[in-house]
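**Student:** return atomic coordinates for the entry below.
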Amino acid sequence: MSDTITLAAPFDAHVHLRQGNLMRLVTPHVHQGGIRMAFVMPNLVPPLTLPEHTIAYAKELQALAPSLHILPSLYLTANLTPSHIREAKQGGIVGVKSYPRGVTTNSEGGVGMEGYAVYDAVFAEMERVDMVLNLHGEVPSDIDGDGTCVLNAEERFLPHLREINRKFPKLRIVLEHCTTAAAVEAVKSLPPNVVATITPHHLHLTIDGACSTPLGFCKPLAKFPSDRAALRAAVASGSPKFFLGSDSAPHPSRSKLPALGVTLPSPCAAGIYTGANLVPLTAEIFERSGIPVDRLEGFVSTHGRQFYGFPARDGDEVVLRRVEGRTVDKAYGYKTDKGEDEWVIPFLAGEEIRWEIAA
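**Tutor:** Predicted coordinates:
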């Protein structure tokens, strides 16, 4: 097996970069982790619901990471109009992100029980101007009603995916961070303009790992071993329908590991941070998962870039080399906006990984 891997300008199709001092910490990490283009999420406080807000945020990020190609996104809300879509397209915004209401971080303004038909005019305009619809593919829990919970919320979303594609057959759609065999099969059954992202942590975790520590807790929740096997098989197949979207989501340690008595929307913040080590970590997880490393370039670069329409540029290659004894940092320290000491704890903190970025 080769001790080096050359990759054409890796692309992360799903990354959270936050705000304030946390943003200043993690934004440079994206390039450090081997990524050369990143699709950035809009679920800030307040969310990026207007094109001018998204454009201003992208400029702020670009100043922190001048070598990173940033693809900004807009938050889907009931106030979004077709004219906003035209303005967004003209401003260089490439996608609109849909969140299920109240399911994950800063998703209170997302789609609730009213469903997706109310957005038909927006979707039609997105189809016309060729913008991407990015779907967090879950429905809100309704435990005492129809029994929807974190384990079946993704599968119960899939009829919405099929219906949106039926109504808008040319609309480019990304089912983000899919976690189930059912989602893999749904994406495979739909046309080439419907694709999915997969996270490295979902290639690694099952529900046991997701529930045994707050550091493994994310939305969507990692599922059963059979679901993980389906994700691995989809990536190993080399299908261009499946590519990297890390969902790298930094949280302060006091939100991931809250003390007793702290009240949060969930027992701990949902999110796993992989940004600072993303490409080497993905190579490591490929090897641990039995996925051929020769599938890595398609997964981390070629497939996503082809779908979004941004070919890799010469000179943006990333070279990985095999090493011994390299461990993931245990935490990244920073000062909060209030001046307090805080840390972000990365995925596989303290564990040895056998790849690093050489160039």
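**Student:** can we go C-alpha only for contacts and neighbour counts from here?
**Tutor:** Noted.
**Student:** any chance you could list what contacts stretch 11-24?
**Tutor:** Contacts to stretch 11-24, defined as C-alpha atoms under 8 Å, 6 or more residues apart in numbering, come from residues 26-27, 35-42, 44, 64, 176, 197, 243-250, 275, 300-301, 304-305, 334-337.
**Student:** endpoints of it, how far apart?
**Tutor:** Stretch 11-24 has an end-to-end distance of 20 Å (criterion: C-alpha to C-alpha, to the nearest Å).
**Student:** do stretch 187-206 as well
**Tutor:** End-to-end distance for stretch 187-206, by C-alpha to C-alpha: 21 Å.
**Student:** name the residues of that stretch that come out as buried.
**Tutor:** Across stretch 187-206, burial judged by 16 or more other C-alpha atoms under 10 Å covers 187-188, 190, 193-206.
**Student:** thinking again about what came up before, what about the contacts of stretch 11-24, which are in helices?
**Tutor:** 26, 27, 64, 304, 305 (DSSP state H).
**Student:** buried ones only from these, please, as a ChimeraX command.
**Tutor:** Buried residues among the ones in helices among the contacts of stretch 11-24 (16+ other C-alpha under 10 Å), as a ChimeraX selection:
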select :26,27,304,305
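**Student:** among the ones in helices among the contacts of stretch 11-24, which one sits closest to residue 148?
**Tutor:** Residue 148 has its nearest neighbour among those in residue 304, at 31.1 Å by C-alpha to C-alpha.
**Student:** excluding its backbone neighbours, what's nearest the closest one?
**Tutor:** If the residues on either side of it in the chain are set aside, residue 304 comes closest to residue 243, at 5.7 Å by C-alpha to C-alpha, 6 or more residues apart in numbering.
**Student:** the one you found: neighbour count?
**Tutor:** Neighbourhood size, residue 243 [other C-alpha atoms under 10 Å]: 31.
**Student:** another for comparison:
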Amino acid sequence: MMLTLTRPDDFHLHLRDGQALARTVGDALGQCARALVMPNLVPAVDTLEAVSAYRQRILAHVPKGADFTPLMSLYLSQTLSPETLLHAKAQGVLAVKWYPKGATTNSAQGVAHLEALEPILSVMQEVGLILLIHGEVTEAQVDIFARESCFIEEVLIPLRAKFPRLKMVLEHITTAHAVEYVRSQERNLAATITAHHLLFNRNQLLVGGIKPHFYCLPILKKEEDRLALVQAAVSGDRRFFLGTDSAPHARSAKESACGCAGCYTGYATMAFYAQVFERAQALDKLNDFAAKFGAEYYELPYNHGELVLEKRVWQLPETLPFGDTVLVPFLAGEQWHWQVVA
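**Tutor:** The predicted model follows:
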């Protein structure tokens, strides 16, 4: 069985930097034609000079003639100026990413409360830059499984009331609550959904022992949440589209007493999504989810070219080279039933 798609977009991808790019860029261009690259490096990508330099480091790993375009974002920090945003779109920046301080990997430079940055959000609203949101509160008293729902009620709803014309993306949604909220909004809000949140619930992380390679932020949720995400992804609703949040870490950083959050799905992105959509008897909806709805929201043309998957059994690799070490990819060593072949 063969499945032919328009070359997809990944609207949420971590490529990292330095030696990691040899792994991540090569994997990405085998799965998608464009990827929106996250800016949470150390130091954060929060100036146009940093964006330009990072783009060039990425492009240095794209073979000549390869069909891959990195789409760039800025990191919302105290040092980001309104003047920078006025010139950002002209220099190819699509969006600004807000990481609440302490919410996830490399979020120490993030902003805990947006009140001080309202002038920046006003400029974004005027120039048409999209606000990308890691939608979790970080207060210690809030249960980790409730942080997304609390964020929607306590932060996102007031924020959207204050900036109704600011286009936003609620990244990597994980709950039925998030699905319902996005559906309730008529304009200027969309959401990305990852493959790992579509495939598994929190039992996969915790039952039978803690499995660090399923640990991600936002954390996996209940089965009813997973089913709501699947229903949203296959529904044909243009407000939901593909964003992997693929996030590589060296094996030693995951398999430790304080393991890092992130699942490396980027080596087999479309194989994972294809299995989700097949199980839901909705393979005919995958092309729109992966290659059209995100492009429409970001006001980009559809990609040219095709990606071909074949339904056949293959074994996912146990490890992958990662600079001078290795990483353990998502579902390492498992047998899978879809594979990109062209």
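**Student:** of the ones in helices among the contacts of stretch 11-24 of structure 1, which pair is most distant in space?
**Tutor:** Top of the distance list for those (C-alpha to C-alpha): 64 and 304, 23.7 Å.
**Student:** which of the contacts of stretch 11-24 of structure 1 count as buried?
**Tutor:** By 16+ other C-alpha under 10 Å, those give 26-27, 35-42, 44, 176, 197, 243-250, 275, 300-301, 304-305, 334 as buried.
**Student:** of these, which belong to strands?
**Tutor:** In this view, those that belong to strands under DSSP state E are 37, 38, 39, 40, 176, 197, 243, 244, 334.
**Student:** need the max-distance pair from these.
**Tutor:** For those, the farthest-apart pair by C-alpha to C-alpha is 243 and 334; their separation is 31.2 Å.
**Student:** out of the ones in strands among the buried ones among the contacts of stretch 11-24 of structure 1, who's nearest residue 73 of structure 1?
**Tutor:** Residue 73 of structure 1 has its nearest neighbour among these in residue 40, at 6.3 Å by C-alpha to C-alpha.
**Student:** what is the burial count for the aligned residue in structure 2 for residue 280 of structure 1?
**Tutor:** In structure 2, the residue matched to residue 280 of structure 1 (TM-score structural alignment) is residue 271. Residues contacting residue 271 of structure 2 under the criterion other C-alpha under 10 Å number 20.
**Student:** which element is residue 271 of structure 2 on?
**Tutor:** Here residue 271 of structure 2, judged by DSSP states H and E, is contained in helix 269-279.
**Student:** and if you look at residue 72 of structure 2?
**Tutor:** Element membership for residue 72 of structure 2 (DSSP H and E) is strand 69-75.
**Student:** the stretch 101-250 of structure 2: helices as residue ranges?
**Tutor:** 118-127, 147-151, 157-162, 176-184, 195-199, 203-206, 223-233 (DSSP state H, counting those that start in this stretch).
**Student:** what's the most buried one of these?
**Tutor:** By mean neighbour count, with neighbours taken as mean count of other C-alpha atoms under 10 Å, helix 195-199 ranks first of those at a mean of 24.
**Student:** what span of structure 1 lines up against that helix?
**Tutor:** Counting by TM-score structural alignment, helix 195-199 of structure 2 falls onto residues 200-204 of structure 1.
**Student:** for that stretch, give me every contacting residue.
**Tutor:** Residues contacting stretch 200-204 of structure 1 (C-alpha under 8 Å, 6+ apart): 179, 222, 228, 231-232, 244, 246, 272, 281-282, 285, 289, 347.
**Student:** what's the residue nearest to residue 304 of structure 1 aligned with over in structure 2?
**Tutor:** Taking TM-score structural alignment, the alignment pairs residue 243 of structure 1 with residue 241 from structure 2.
**Student:** OK, contacts around that match?
**Tutor:** Counting by C-alpha under 8 Å, 6+ apart, residue 241 of structure 2 has contacts 190, 191, 192, 193, 233, 289, 290, 293, 294.
**Student:** among those, which recur in structure 1?
**Tutor:** Checking the contacts of residue 241 of structure 2 against structure 1 (both residues aligned by TM-score structural alignment, their matches' C-alpha atoms under 8 Å), the contacts still present are 191, 192, 193, 233, 289, 290, 293, 294.
**Student:** please tell me how far the residue mapped onto residue 80 of structure 1 from structure 2 sits from residue 54 of structure 2.
**Tutor:** With TM-score structural alignment as the criterion, residue 80 of structure 1 lines up with residue 80 in structure 2. Note on residue 80 of structure 2: its distance to residue 54 of structure 2, by C-alpha to C-alpha, is 17 Å.
**Student:** so these two - more neighbours on which side?
**Tutor:** Comparing residue 80 of structure 2 with residue 54 by other C-alpha under 10 Å, the one with more neighbours is residue 54, at 21 against 18.
**Student:** just give me the match in structure 1 for residue 47 of structure 2.
**Tutor:** By TM-score structural alignment, residue 47 of structure 2 lines up with residue 50.
**Student:** its match and residue 72 touch, don't they?
**Tutor:** No: using C-alpha atoms under 8 Å, residue 50 of structure 1 is not in contact with residue 72, being 11.8 Å away.
**Student:** and those two? which has more neighbours close in?
**Tutor:** Each of residue 50 of structure 1 and residue 72 has its neighbours counted (other C-alpha under 10 Å); residue 72 has more, 26 against 19.
**Student:** can you tell me how far the more buried one sits from residue 221 of structure 1?
**Tutor:** 25 Å.
**Student:** now swap in residue 196 of structure 1 and tell me
**Tutor:** Per C-alpha to C-alpha, residue 196 of structure 1 is found 16 Å from residue 221 of structure 1.
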